[in-house]
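Asker: here is my input, please return the structure:
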Amino acid sequence: MTTALPDYLEPLGDGLYAIDTGFQRPRFDAAYLMTEAGRACFIDTGTNHAVPRLLGALEALGLPRDAVDYVIPTHVHLDHAGGAGLLMQSLPAARLVVHPRGARHLVDPRMLYAGALAVYGQAEMERSYGRLVGADAARVDASEDGMVLSLAGRPLRLIDTPGHARHHHCVWDERTRGWFTGDTFGLSYREFDLPGRAPWILPTSTPVQFEPEAMRQSIERMMAEQPQCMYLTHYGRVGDTPALAAELLLQLDAMVAIGEAHRTAPDRHEALKAALRRLYAERLQAGGRRGDEAALSLLDLDVELNAQGLAVWLDRPAPRSTP
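Answerer: Below you'll find the predicted structure:
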């Protein structure tokens, strides 16, 4: 008799599972569990509130907690890594592998919490994230560009992928020829899926380290591997990668143009939000999808955060030229 998996655990084949972390709404935020020859790793963790689901996934698959060798947040934003410290307390054999720019923030998350608090406010922090738990520094490893981890002989290659955040790396799984992309390869919500069409996707400029040229370079670097799929945190595995990359780069250019056009606009934040909503409505309709208010309401959080991210980018001092 086969025991049914919990409804938040989606088998993807090749020892991979997507875990719906329950953040914000169903199928909005994923963590991934990779299994190989009785060993396991998590890629992204969701928030503290997701930890019971991650541990429940191990239990549902008959894996002991000491079978987990690695926990790999793609970056340290809280919807990706907020639960990492708490999760590590239950995984005695795991190493926490973090981008070198983010590692210290998972050991001592006070600055990370303060930064998120400034964006979201106290009530939202308590509701969505909870109190952050620091990881044991002795169990934290900083990644290096091009480093390869072995999960029971299955290679996982990590590369530096700035653009969304400077503390971002992505993970290449040669077995499935897919990237675990965090937020560097954008967001694709399953509510917008249409039969026979490529998924719809949009870039994310969430504050505070959006860098459009770096994001373009990171997307192009990932596409150079000719990936068959991408494993997005928001949300799930997607194919049609050339079409998605083209759409991302088109929208990335449009976001830059929107930012420049509204650099000195009165009430700039609202102007940026309105322009982003128009962009998303146009791109949804270009793909044969609804771009009405009901559809755009699914993007309210992204519109808000992307407008904030564009503003931070616009206000960042230009780099000084070297004589």
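Asker: could you use CA atoms for every contact and neighbour count after this?
Answerer: OK.
Asker: can you pull out the helices in the stretch 101-250 of the chain?
Answerer: Secondary structure of the stretch 101-250 of the chain (DSSP state H, counting those that start in this stretch): helices located at 103-107, 110-120, 122-128, 212-223, 241-261.
Asker: right, and the helix or strand after the last one?
Answerer: What that stands for is helix 241-261. helix 268-286 (DSSP states H and E).
Asker: after that following helix comes which helix or strand?
Answerer: Moving toward the C-terminus from helix 268-286, the next element (DSSP H and E) is helix 293-296.
Asker: and the helix or strand that that next one is followed by with helix 212-223, angle?
Answerer: Going down the chain from helix 293-296, the next helix or strand is helix 300-315, by DSSP H and E. Put simply, helix 300-315 runs at 120 degrees to helix 212-223, going by axes from the mean of the first three to the mean of the last three Cα atoms, to 10 degrees.
Asker: just checking, what packs against helix 300-315?
Answerer: Other helices and strands packing on helix 300-315, by 3 or more Cα pairs under 8 Å, 6 or more residues apart in numbering; DSSP states H and E, are helix 241-261, helix 268-286.
Asker: re earlier: tell me the most buried of the helices of the stretch 101-250 of the chain?
Answerer: Most buried of the helices of the stretch 101-250 of the chain by mean neighbour count (mean count of other Cα atoms under 10 Å) is helix 103-107; its value is a mean of 20.
Asker: how far is that one from where the chain is centred?
Answerer: 18 Å (Cα atoms, centre = their mean, to the nearest Å).
Asker: same thing with stretch 90-101?
Answerer: The answer for stretch 90-101 is 17 Å, by Cα atoms, centre = their mean.
Asker: end-to-end on that stretch?
Answerer: 25 Å (Cα to Cα, to the nearest Å).
Asker: ok, stretch 193-206 next?
Answerer: The straight-line separation of the ends of stretch 193-206 (Cα to Cα) is 23 Å.
Asker: could you do stretch 21-31 as well?
Answerer: End-to-end for stretch 21-31, by Cα to Cα: 7 Å.
Asker: got a list of contacts for it?
Answerer: By Cα atoms under 8 Å, 6 or more residues apart in numbering, the surrounding residues in contact with stretch 21-31 are 8, 18-20, 42-47, 49-50, 53-54, 79-80, 128, 189-190, 232-236.
Asker: buried residues in that stretch, which are they?
Answerer: Neighbour-count burial for stretch 21-31 flags 21-23, 27-31 (criterion: 16 or more other Cα atoms under 10 Å).
Asker: could I get these in TSV, plus columns for distance to residue 71?
Answerer: Output for the buried residues of stretch 21-31, formatted as TSV (distance: Cα to Cα, whole Å):
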residue	distance to residue 71
21	15
22	19
23	19
27	21
28	20
29	17
30	14
31	10
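Asker: one more to line up against the first:
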Amino acid sequence: MTATQGIHTIDTGFVRPRFDAAYLIVERGRGAFIDCGTNYAVPRMLAALDNAGLAPADVDWLILTHVHLDHAGGAGELVARLPNAKLVVHPRGARHMIDPAKLWAGASAVYGESVMESTYGRLRPVPVERVVEAPDGHVVDLAGRALHCLDTPGHAKHHLAVHDVRSNTCFTGDVFGLSYRDFDTANGPFVLPTTSPVQFDPVALHASIRRLVALDPTAMHLTHYGRVEGVARLADDLHTQIDAMVAIAHAAHGKPDRHAAMAEALTDLYAERAVAHGWTRGREALVALLSMDIELNAQGLEVWLDRPTGDA
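Answerer: Have a look, this model is predicted:
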């Protein structure tokens, strides 16, 4: 676990090392978690407290960027172990934390009950009196440290980002893309958007990225994975790729092998950009690291194409 300006990065252990991060912010002996991983990450979250010199009773907040299970699946179990903490969540996500039955049912329909149990663990409800809805502009007070919650749709309608005024950094969940440390080169971090199902909206995603960049933050803290700098360059990369991914979706639309065509074109896009970024490990290694993200991005683009709103 690393710490800068009272910000501790926690590897939740989901999927592989340095894949899924949560964060602990410490201010004057009080703590706030941002995202929490799955149920299986709870011991790591509590160990992070101990390493930071805090007890569970010293945590005031658990803030969720959104309720996808790799970010929020362990919220109920973690809150149960934090006697003074409130859960802060986007208004659209609050009901899923209070009653996660629909969240569980939807994911189980895709992955199956046994995979859900082994991957995430059974979801535990959060008592309604411990849930705080955070509309756009909501400010979380952590011992005088202001954490501004910003409505940032595009990846999910229930997505918020957190601007930590003290450090002038943002906790971006998935709205500022994915940047795995495996792809770092002398040119800095490599980034790609995530369009995973089911609420990808390219117009909203562009706007959310622009909104965060307008804050002129010194760094972004991504769930996948860690702190990244060079924000303006990364934002430009994201904008370019969002447009390229939309073009890939349109080009594949109507093909009988649409999904396969999208996945192959996405792989080509990321491989070409990785080479241009100075990454030398080759296409096979890239696919090994990004296969799940490529699959989810293709699925998300398909859902977006089929949405009956005229977007496609």
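Asker: TM-score for this pair?
Answerer: The TM-score (TM-score structural alignment, normalised by the length of structure 2) is 0.97; 310 aligned residues with a Cα RMSD of 1.1 Å.
Asker: returning to that earlier point: for the helices of the stretch 101-250 of structure 1, which one sits closest to residue 166 of structure 1?
Answerer: Of all the helices of the stretch 101-250 of structure 1, it is helix 212-223 that lies closest to residue 166 of structure 1, at 9.2 Å by Cα to Cα.
Asker: which bit of structure 2 covers the closest one?
Answerer: Using TM-score structural alignment, helix 212-223 of structure 1 corresponds to residues 202-213 of structure 2.
Asker: how close does the matching stretch sit to structure 1?
Answerer: Stretch 202-213 of structure 2 differs from its equivalent in structure 1 by a mean of 0.3 Å after superposition (mean Cα distance after the TM-score superposition for structure 1).
Asker: quick one: contacts of that stretch?
Answerer: The set of residues external to stretch 202-213 of structure 2 that reach it, using Cα under 8 Å, 6+ apart, is 152-155, 170, 175-176, 231-232, 235, 239, 242-243, 246.
Asker: of all the residues you listed, which two lie farthest apart?
Answerer: 170 and 246 (26.0 Å).
Asker: was I right about residue 265 of structure 2 contacting residue 249?
Answerer: No. Using Cα atoms under 8 Å, residue 265 of structure 2 is not in contact with residue 249; the gap is 9.2 Å.
Asker: ok, and the closest non-adjacent residue to residue 149 of structure 1?
Answerer: residue 156 (5.1 Å; Cα to Cα, 6 or more residues apart in numbering).
Asker: same question but for residue 261 of structure 2, I mixed them up
Answerer: Spatial nearest neighbour of residue 261 of structure 2, excluding adjacent residues (Cα to Cα, 6+ apart): residue 252 at 6.2 Å.
Asker: now for the aligned residue in structure 2 for residue 283 of structure 1, how many residues are close by?
Answerer: Using TM-score structural alignment as the criterion, residue 283 of structure 1 maps onto residue 273 of structure 2. Residues lying near residue 273 of structure 2 (other Cα atoms under 10 Å) number 17.
Asker: quick one: residue 273 of structure 2 from residue 155 of structure 2, how far?
Answerer: In this view, residue 273 of structure 2 and residue 155 of structure 2 are 22 Å apart by Cα to Cα.
Asker: about what we covered before: as a markdown table, the contacts of stretch 202-213 of structure 2 with distance to residue 96 of structure 2 would be great.
Answerer: Output for the contacts of stretch 202-213 of structure 2, formatted as a markdown table (distance: Cα to Cα, whole Å):
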| residue | distance to residue 96 of structure 2 |
| --- | --- |
| 152 | 18 |
| 153 | 17 |
| 154 | 19 |
| 155 | 17 |
| 170 | 24 |
| 175 | 20 |
| 176 | 23 |
| 231 | 32 |
| 232 | 34 |
| 235 | 30 |
| 239 | 30 |
| 242 | 28 |
| 243 | 31 |
| 246 | 29 |
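Asker: which stretch among the helices of the stretch 101-250 of structure 1 comes nearest residue 169 of structure 1?
Answerer: helix 212-223 (9.7 Å).
Asker: could you check the angle the closest one makes with helix 241-261?
Answerer: 180 degrees.
Asker: gap between helix 212-223 of structure 1 and the chain center?
Answerer: Counting by Cα atoms, centre = their mean, helix 212-223 of structure 1 is centred 15 Å from the centre of its parent chain.
Asker: what do you get for stretch 94-107 of structure 2?
Answerer: 18 Å.
Asker: can you check which part of structure 1 that stretch sits on?
Answerer: Residues 103-116 of structure 1 are where stretch 94-107 of structure 2 lands, counting by TM-score structural alignment.
Asker: same question for stretch 51-65 of structure 2.
Answerer: Alignment of stretch 51-65 of structure 2 against structure 1: residues 60-74, by TM-score structural alignment.
Asker: so what touches that stretch?
Answerer: Residues outside stretch 60-74 of structure 1 that contact it (Cα under 8 Å, 6+ apart) are 5-6, 38-45, 55, 58, 80-81, 84, 88, 90-99, 151, 168-171, 180-182.
Asker: please apply the same query to stretch 198-205 of structure 1.
Answerer: Residues from elsewhere that reach stretch 198-205 of structure 1, judged by Cα under 8 Å, 6+ apart: 164, 183-190, 192-193, 238-240, 243-244, 247-248, 251-252, 284, 287, 302, 305-310.
Asker: any of these buried? List them.
Answerer: Neighbour-count burial (16+ other Cα under 10 Å) applied to those gives 164, 183-190, 238, 244, 247-248, 251-252, 284, 302, 305-310.
Asker: any idea how far the counterpart of residue 250 of structure 1 in structure 2 is from residue 234 of structure 2?
Answerer: Alignment note (TM-score structural alignment): residue 250 of structure 1 maps to residue 240 of structure 2. Residue 240 of structure 2 sits 10 Å away from residue 234 of structure 2 when distances are taken as Cα to Cα.
Asker: no further queries at this time; thank you.
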